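In: give me the fold of what follows.
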Amino acid sequence: MSAIGLHHVQVACPRGGEDAVRRFYAEGLGLVEVDKPEPLRGRGGLWLRGHDADGAVIAELHVGVEEPFAPARKAHPAFVLASPSDLDETGRRLAGLGFEVDHRERYTFPGYERLHAFDPHGNRVELLAPADG
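Out: Now for the predicted structure:
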């Protein structure tokens, strides 16, 4: 059997919800919006990527328009940050932008610290960082 990799994760938003999504994922998380391929642009939504220090793509998120829309409150993407201090900074930034941030599960995942946030349409997003020491 050959190796398998993950290309992207998709979450949904309601029609017209793209600007609010940009605020959360681009301004709040620091992902960069990229152009969707021409044949897919008419569907709405957007694509975002995260890059490492060398510019390599390390995360890709597609946001698709779904009608009727219902937020994913359990299923979720999980993004890895470099350190617990990055986790704290990102949580503060998201909260400062008005998004819900939940720290109750901070120490429940061995080897990591984490938090959960909710994008502007109520989709759950997990942020993890390797635990210090």
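In: alpha carbons only for contacts and neighbour counts from here, please
Out: Fine.
In: start to end distance for stretch 29-36?
Out: The first and last residues of stretch 29-36 sit 20 Å apart, counting by C-alpha to C-alpha, to the nearest Å.
In: touching that stretch from outside, list them.
Out: Defining contact as C-alpha atoms under 8 Å, 6 or more residues apart in numbering, one finds that stretch 29-36 is touched by 22, 25-26, 46-51, 90, 94.
In: show residues contacting the strand or helix carrying Gly50.
Out: Using DSSP states H and E, Gly50 sits in strand 46-51. Here strand 46-51 makes contact (C-alpha under 8 Å, 6+ apart) with 18, 25-26, 30-36, 57-64.
In: identify, from the contacts of stretch 29-36, the entry nearest to Leu115.
Out: Checking the contacts of stretch 29-36 against Leu115 by C-alpha to C-alpha gives Thr90 as the nearest, at 9.8 Å.
In: to compare against the first, here's the next sequence to fold:
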Amino acid sequence: MLTAVDHVQLAGSEDLLRAFSTGVLGMTETPKPPGPAARGGCWFEAGAGRLHLGIEEDFRPARKAHPGLRVTAIHAYAARPAAHGGTVTWDNGLPGHRRFSSEDPVGNRLEFLEGAG
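Out: Down below sits the predicted model:
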């Protein structure tokens, strides 16, 4: 289960990211206040974490910059993007953590972390 979002903003296709955020990440969509809602995009929550997804002209996916998403049961959680055709790339380079990278349906990099203790 997703427990925290370390970093926040992504951009891309609102419809694709909405389906991915709720269906794959397991987040709940939350209403945006009227001002931000007029600009499009959508907001999501899981645990104490929030993810804001926006619309961007001339969008290019973030391949280096990324949100770091704290999860529990990371090996089971890795099956979620894999089941939807996403890549899962494990990385042992952060001491004290298990982590993997994947992409959302528009190509933005996502990192998933769990403490190894």
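In: now, of the contacts of stretch 29-36 of the first structure, which are buried?
Out: Buried by 16 or more other C-alpha atoms under 10 Å: 22, 25-26, 46-50, 90, 94, out of these.
In: quick one: distance of the lengthiest strand in the first structure to the chain centre.
Out: Counting by DSSP state E, the longest strand found in the first structure is strand 57-65. Strand 57-65 of the first structure sits 8 Å away from the centroid of its parent chain (C-alpha atoms, centre = their mean, to the nearest Å).
In: equivalent analysis for stretch 59-76 of the first structure, please.
Out: 10 Å.
In: and the strands in the second structure, which stretches?
Out: Counting by DSSP E, the strands of the second structure are 2-5, 9-11, 28-30, 42-46, 49-54, 68-71, 89-91, 97-103, 109-115.
In: what helices and strands are in contact with the second one?
Out: The reference is to strand 9-11 of the second structure. In terms of contacts (3 or more C-alpha pairs under 8 Å, 6 or more residues apart in numbering; DSSP states H and E), strand 9-11 of the second structure is packed against strand 49-54.
In: with the first structure overlaid, report how far the strand it packs on is off on average.
Out: When the first structure is overlaid, strand 49-54 of the second structure sits 0.6 Å from its aligned residues on average, using mean C-alpha distance after the TM-score superposition for the first structure.
In: where does that strand end up in the first structure?
Out: Under TM-score structural alignment, strand 49-54 of the second structure corresponds to residues 59-64 of the first structure.
In: contacts for the matching stretch, please.
Out: With C-alpha under 8 Å, 6+ apart as the test, stretch 59-64 of the first structure has contacts from 7-13, 43-51, 79.
In: and the angle for the lengthiest helix in the first structure with strand 112-118?
Out: Criterion DSSP state H: the longest helix present in the first structure is helix 84-96. Between helix 84-96 of the first structure and strand 112-118, the angle comes out at 10 degrees (axes from the mean of the first three to the mean of the last three C-alpha atoms, to 10 degrees).
In: what's the angle from helix 84-96 of the first structure to strand 124-130?
Out: Between the axes of helix 84-96 of the first structure and strand 124-130, defined by the same axes, to 10 degrees, the angle is 160 degrees.
In: correct me, but Arg99 of the second structure touches Val88?
Out: No - between Arg99 of the second structure and Val88 there is no contact under C-alpha atoms under 8 Å: 9.8 Å.
In: those two: who's more crowded?
Out: Arg99 (25 against 19; other C-alpha atoms under 10 Å).
In: so who does the aligned residue in the first structure for the more buried one touch?
Out: Residue mapping for Arg99 of the second structure onto the first structure gives Arg114, with TM-score structural alignment as the criterion. Listed by C-alpha under 8 Å, 6+ apart, the contact partners of Arg114 of the first structure are 87, 103, 105-107, 126-129.
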